[in-house]
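**Q** Need a 3D model of the sequence below.
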Amino acid sequence: MALMTSSLDMFVVCVLFGVRVESRLLNANGTVDAEEIYTVCTANFPPYVACIEGDSSPTNFSGYSTEMFKRAASKLGWKAKNYRLLCLPFNDLVNDLTDPDGTCDMATAAMTVQLESIEKGIQFAYPDYHTGQGLMVYTSGVKTNRWLFLKPFSWVVWLFLFLAALAVGVSARVVEIIAKPKAAEPSEGKEDEKAGVGELVWSAGAQIVNAAEPMQAFSIPSRIIIFVWAFLILLLVAMYTGNAAAILTASAVDVSIQSIDDLQGKNWGAYQFTIEIMHLNGWNPTVLYDPQTVAETDHMLDQLESGVIEGLVWDCGFVDYITATRCNFYKVGDCITEDNRAMAFWQNATASLVNAFSTAVLQLEASSELSHIHEVFIKPTSTICESEAAGDQQQVTFNQVSGLWIVLTATIAWSMLMAFVARHVKLTHLHRLYKKTLSREVGKELGEIDLKQATVIDNPVAFHGP
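**A** Now for the predicted structure:
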């Protein structure tokens, strides 16, 4: 009885003085008692986690997994006072999750969801990161591309550019025939004087490279078409010049290894715990790595940079981070294998707690918060090398300039309509004026004939009769 009284008194004292009782997920269901602190373990693994082993200061933890956990915990109503972060070596962290006398209640360290871990008793929440293994190479060369001059425009822009030249030449000729059929016909003995369809098409196309004289036109509608076409060329030439200069002056990597198959027969490395899946796919890495410290990770990258290995197959998130922050490292293709990363829980954690965090992760995914965290920590766009940015962002796509073609099409349609209207007005409203003009010209010609006859009669020299 005395012992029970002493224990009760101790509990009362802890409550009165605000002493928290640390518990290893005692009946935890996703909500946190104000008097409990849960230990959330992690391991230094940039870019997922950046921390110092043995440290538990909240300000010294950063990275994708750390930020993801904080946001998921916040959705469950957890406060900073309800948990503490603890940085451990990765192997110690994994062993702790299956140790009955361990410290970790859960782990946020981008752990791979593996059957082997599940069989040991480790529980996982819904995957918060879908990744795999990716291939990374080192290169400092400059790419030689004989077709680089085509890169400022996408192929669709090139196609529509020359189709537009054809349309402009044909439509200008059609409008000429509709608006001024007589003027559009070549004069007798002067077939080359008027521009035909072929000449107009050639002139429209050659104007793109300034290799032809201005197109000939007689009617106002066709001249409007030619003006808009010239304006379109002006804008496109300016775009081409600017983009070509940016692309030609930017450095681009020369990658001789285009896939993992190109590494066969060469020295290349991989993570030692992926050797089984490597062999299943017929891939045989010559060097296996398992870096536990920053120095070991740097040594692995130094071997790739120095040419000791010609390629490295590693976690895609790590590959994305390195290639985004170090310009001479280059990611080849997409992930070549698939796996998932998730928060892990001590083997005796309640299913309700695991499900609560799974729901929180799904909410983060639905709200695009996971994508945002990925862009911040895994592949920071602000540090992407200028060469990659130039190659990916400088090309002009058709959608960006489609408005020019819309304007040109509308101009052609409007000009044809105006030509039809102009011809109709001439035939209906100017017919009387045309008849008066014709009568006046006929009378004038008849008067000139009578005058010539009179002159001949009055001039005896002009008479040559027998």
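**Q** contacts, neighbours, all on C-alpha from now
**A** Noted.
**Q** Pretty sure M136 sits against G333.
**A** No. In this structure, M136 is not within contact of G333 by Cα atoms under 8 Å, at 9.1 Å.
**Q** next helix or strand past whatever helix or strand G134 lives in?
**A** Secondary-structure assignment from DSSP states H and E places G134 in strand 133-138. For strand 133-138, the succeeding helix or strand toward the C-terminus, using DSSP H and E, is helix 155-179.
**Q** Please list the outside residues in contact with that following helix.
**A** 183-184, 196-205, 217-219, 221-223, 225-226, 229, 396-398, 405, 412, 415-416, 419-420, 422-423 (Cα atoms under 8 Å, 6 or more residues apart in numbering).
**Q** run this one through as well so I can compare:
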Amino acid sequence: MPAVISGPDNGGVAAIVDELPYVELFLSKRTEFGIIGQPFTRSGWGFPLYRDSSLAIDMSTAILKLSETGKLQEIHARCKIGLSGSFPSSGNTSSSSLKPKVIHIGALFTVNSVIGGAVKPALEAAIDDVNSDPNILNGIELKLVLRDTNCSGFIGIIEALQMMQSDIVLAIGPQSSGIAHVISHAVNELQVPLLSFGATDPTLASLQFPYFLRTTHSDYFQMYAIADIVDYYGWREVIAIFVDDDYGRNGISVLGDALAKTRGKISYKAAFSPKDPVSKISDLLVEVNLMESRVFVVHVNPDSGLNVFSAAKTLNMMSGGYVWITTDWLPLYLDSREAVDSDTMNLLQGVIALRRYTPETDLKKRFMSRWNDLKYKGSSGPGGFNSYALYAYDSVWLAAHALEVFLNEGGNVSFSSDLKLGDTNGSTLNLSSLHVFNGGQQLLQTLLQTSFTGLSGQIQFDQQRDLIHPAFDVLNIGGTGAQRIGYWSNHSHLSIVPPENLYTKPPNISSGSQHLYNAIWPGETSKPPRGWVFPNNGQPLRIAVPNRVGYKELASKDNRPQGVKGYCIDVFEAAINLLPYAVPRTYMLFGDGTKNPSYNDLVYQVSQNKYDAAVGDITIVTNRTKIVDFTQPYMESGLVVVAPVKEVKSSQWTFLKPFTKEMWFVTVAFFLFVGVVVWILEHRINPEFRGPPRQQLMTIFWFSFSTMFFSHRENTVSTLGRLVLIIWLFVVLIINSSYTASLTSILTVQQLMSGIQGIDSLISSSEPIGVQDGSFAFNYLVDELNIARSRIVQLKNPEAYLRALNLGPKAGGVAAIVDELPYIELFLSSTKCLYHTIGQEFTKSGWGFAFQRDSPLAVDLSTAILQLSENGDLQEIHKKWLTHRECSIQINQEEDNQLDLSSFWGLFLICGIACLLALTFFCYRVFSQYQRFSPEDEETELVDIEPSRSSRRSIRSSSFKDMMDFVDKKEAVIKEMLKRKNNNESKQTGHSTNGQASSPA
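**A** Now for the predicted structure:
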């Protein structure tokens, strides 16, 4: 400090060069010094960390968050950095160390316009109210720097730059979205917040333009409100008529997205220039009037929007059947007029319009009572009131509240030159006179955090920087004014309850909760229009009907006025009668009547607008759905194979056919095996299984095969035998039941005359195949199944089917016919079931009515067909035309009913394991007994017990023979022998012990 005070002549310095924070601290204490020029370097302070430290990135993000939330400025203010310094003006910078006495805010809009005429007095009233309120800004005066864009984007840019030269801290406006796009770049550079009360373009986003704040609701919400209205009345397509600028294009783009979420769409976008004359608009309306949709969404400017309805009225497009929906520009225009003439109202009868909703508060009512005094006070515009006046008024108060907080928190109203603009000093535009507002970032954060209740409702921004609680009135223009038929809010969508009454309740946007009052539509009708007509400008529907040669029950020519009759015609007529609107129609025969027409050609003619629809037995297949729309199928269909059949008499060996040879062999083997196992288990203890060898062999055979009928007379007494028998009887039960069912099937089916067993065998053969002339079966066999065209014979009626099948492939006929199931059912009933379908359907499809692409009638008729099916009318029509004899006899091959071993191996396995386990346990038990019993003892016992047999035993048998004899003995005998042996051993042991005790020592 002494160096700069002494000066260069006294050993000091002429100037000090230092970083700005240090200089600000110095100047806060010594006000006699000041900054000369502008900063000639740009840098900043940071925290040093190790190279590649991840903490550096996180700390940088945190510092940016501190800056965005305003906390960094609060820390700056607490440390008293630069708050009391004085910065004398040097021509390049300006500042104030104290709170300023006057703060300039800018306003930019078209004064002489519908919006501007209401905004100007509202802004001036707001400035007066703020300046006269002692409770805000503490005596600081707000001054309005007003610039007129004069409805010109170029002039708007020039006026905006001139406004910025006045060192404003905040700008209000513009009303034009196009000008707002350009001005937002300027305010971003100069860090001046821009509060727009009228730029509703949804693409004006905070990411691209951080200093842009919208104090009204974006058209994003308005377009979703329109989409909900369209969905509420059941319309699916709309035509958008819009002005070709940022405001119009971007709004309609959002409308398309909104409609897509409700399964709707914009079928056509009709754009025109804001300067186009009425004649061009008329040409545009003539073009859209030739299209299907009758729902028009008009998104234009309020100053020229009535030209659209004037042209529509001239073209008779404001009559019955039309739907007109406008955005908020129409209520804006009507509200701005003290009295709307009757001619204008006649143009608008039946129109649905949206108006920005503002709650009826005491604050708003007091302002409205002042309006008559305000609108003539310095206003050069039309002077009518509209909702934008409320948003403009609230914008001034938002600025005042934010500035008060900004100044109270230590914010400094200071400006500095922009180095980028300093590089343009050679330009005659004098851009260097534009200054950067140093407190712009802090003021922006303060604006985002400000909340108060204004004329338009609660002023508060959400995280996306949009005003909270977007809502609209849904108006219906009728009579001499507009009637509110409901509300739309982002909270609960369509409702007849004011939005503020719903905010305290959970949101409910289900279809059942959406309500509007009844509206009056163009043509003075209270019934909602269907929203579309046929593209030939409402002329009768041209319906093509195939002129068939055969199967005339489905569709054929008739001498009655309708001209056609048949099952398909009756279904179509019944569905049409269920529609809530009339469908004028004319039936036109397709084909010469000498052969069946090509259904592919018929569908193609519909796609080429020669016909509006095709009604008949039209199969829904992939290649047809690519060019037309089909209704819900009203008849199921699928391709089947038909071949001759004959009843084959059963042979004397038919009873053997239920099982294969392998199955018979294993079954017989198991009968014998189980018989042997049971005999072994029962032989020692059951007298019924004993006797001479011949008798025992007969017992085994008898017992085995008698179990087949559960008539075995021998009782099993052993536990193991009973266990094996229970398992075997279960196996026998399954085998018996399966045999009976298979034999019954074989005896009751018919057998095929030829070797064709289905579509697979038909493909592999080389025999000719018959198909119906004109059907899709020909293309399917050739294109999908790769069958040679030379094999396919086209037949035109059931009589031709019969002749071809009777002749057979060797006599110039066909081996089989491939056709759709409904035709085949009719054919079989007429032949008294001499022929039958073979196999199953190998395709699945259905019959439907064909319409041109995107025809709304296809959707409505699909719903009607479902209703016919549910109420039984479809079945009644089917009975009327297609009642026929059912050919229900099955057609099968013998081999299809034969049962093989693979179906029963599990049962045999279980039974076999049970038998082996029982034998194993039995053998172990017998062997244990044999070990305890010796042959010598056996011989002795046999002499005592069976003396007659001992005489016959002259030679000792071999060991194996001895064991077999042991096994052959009764269980009771063995147990008695073992008991005696144990007693003898006990006696011998006793004698031996006594002898030893009596001998001398």
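**Q** center of the second structure, which residue is that?
**A** In the second structure, the centroid-proximal residue (Cα atoms, centre = their mean) is K261; its distance is 9.6 Å.
**Q** For Y487 of the second structure, give its distance to V474 of the second structure.
**A** As judged by Cα to Cα, to the nearest Å, Y487 of the second structure and V474 of the second structure stand 5 Å apart.
**Q** do the same with K120 of the second structure
**A** From K120 of the second structure to V474 of the second structure the distance is 27 Å (Cα to Cα).
**Q** before we move on, what about Q794 of the second structure?
**A** The value you get for Q794 of the second structure to V474 of the second structure, if Cα to Cα is used, is 62 Å.
**Q** try K879 of the second structure
**A** Taking Cα to Cα, one finds K879 of the second structure at 50 Å from V474 of the second structure.
**Q** Between these two, which is the more surrounded one?
**A** V474 (28 against 12; other Cα atoms under 10 Å).
**Q** Can you classify that one by secondary structure?
**A** strand (DSSP: H, G, I helix; E, B strand; the rest coil).
**Q** Show residues contacting stretch 186-204 of the first structure.
**A** Here stretch 186-204 of the first structure has contacts from 165-170, 172-173, 184-185, 212-216, using Cα under 8 Å, 6+ apart.
**Q** Select from those residues the one having the most neighbours.
**A** Counting by other Cα under 10 Å, top hit in the contacts of stretch 186-204 of the first structure: A172 with 30 neighbours.
**Q** Give the aligned equivalent of that one in the second structure.
**A** Per TM-score structural alignment, the equivalent position to A172 of the first structure in the second structure is V678.
**Q** just to revisit the earlier point, which one of the contacts of stretch 186-204 of the first structure sits closest to A43 of the first structure?
**A** Taking Cα to Cα as the measure, A43 of the first structure lies nearest A165 of the contacts of stretch 186-204 of the first structure, at 62.3 Å.
**Q** Counting neighbours, show which residues of the host helix or strand of D570 of the second structure come out buried.
**A** According to DSSP H and E, D570 of the second structure maps onto helix 567-577. Under the neighbour-count criterion of 16 or more other Cα atoms under 10 Å, helix 567-577 of the second structure has 567-572, 574-576 buried.
**Q** for stretch 550-567 of the second structure, same thing?
**A** 550-551, 554-557, 564-567.
**Q** farthest-separated two in the residues you listed?
**A** G550 and V564 (14.7 Å).
**Q** I'd like the buried residues of helix 567-577 of the second structure as TSV, with distance to W532 of the second structure appended.
**A** Shown next, in TSV, are those (distance: Cα to Cα, whole Å):
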residue	distance to W532 of the second structure
Y567	28
C568	25
I569	24
D570	25
V571	23
F572	20
A574	21
A575	18
I576	16
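**Q** returning to what we had before: need the counterpart of the residue nearest to the centre of the second structure in the first structure.
**A** For K261 of the second structure, no residue is aligned by TM-score structural alignment.
**Q** could you pull out the helices for the stretch 251-400 of the first structure?
**A** Using DSSP state H, counting those that start in this stretch, the helices assigned to the stretch 251-400 of the first structure run over residues 275-280, 294-306, 316-325, 351-366, 369-373, 386-393, 398-428.
**Q** Any chance of those helices in CSV with mean neighbour count and distance to Y126 of the first structure as columns?
**A** CSV is the format used below for the helices of the stretch 251-400 of the first structure (neighbours: other Cα atoms under 10 Å; distance: least, Cα to Cα, whole Å):
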stretch, mean neighbour count, distance to Y126 of the first structure
helix 275-280, 12, 23
helix 294-306, 15, 28
helix 316-325, 22, 18
helix 351-366, 18, 5
helix 369-373, 16, 13
helix 386-393, 14, 33
helix 398-428, 16, 39
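**Q** Tell me which of those helices sits nearest to N243 of the first structure.
**A** helix 386-393 (8.9 Å).
**Q** Can you say which helix or strand has A240 of the second structure in it?
**A** strand 237-243.
**Q** so how far is that strand from its chain's centroid?
**A** 26 Å (Cα atoms, centre = their mean, to the nearest Å).
**Q** Tell me which helix or strand comes right after that strand.
**A** helix 246-261.
**Q** picking up where we left off before, ok, the buried residues of helix 567-577 of the second structure vs E237 of the second structure, which is closest?
**A** I576 (20.8 Å).
**Q** check contacts around the closest one.
**A** By Cα under 8 Å, 6+ apart, the neighbours of I576 of the second structure are 583, 861, 864.
**Q** Perfect, I'm done here.
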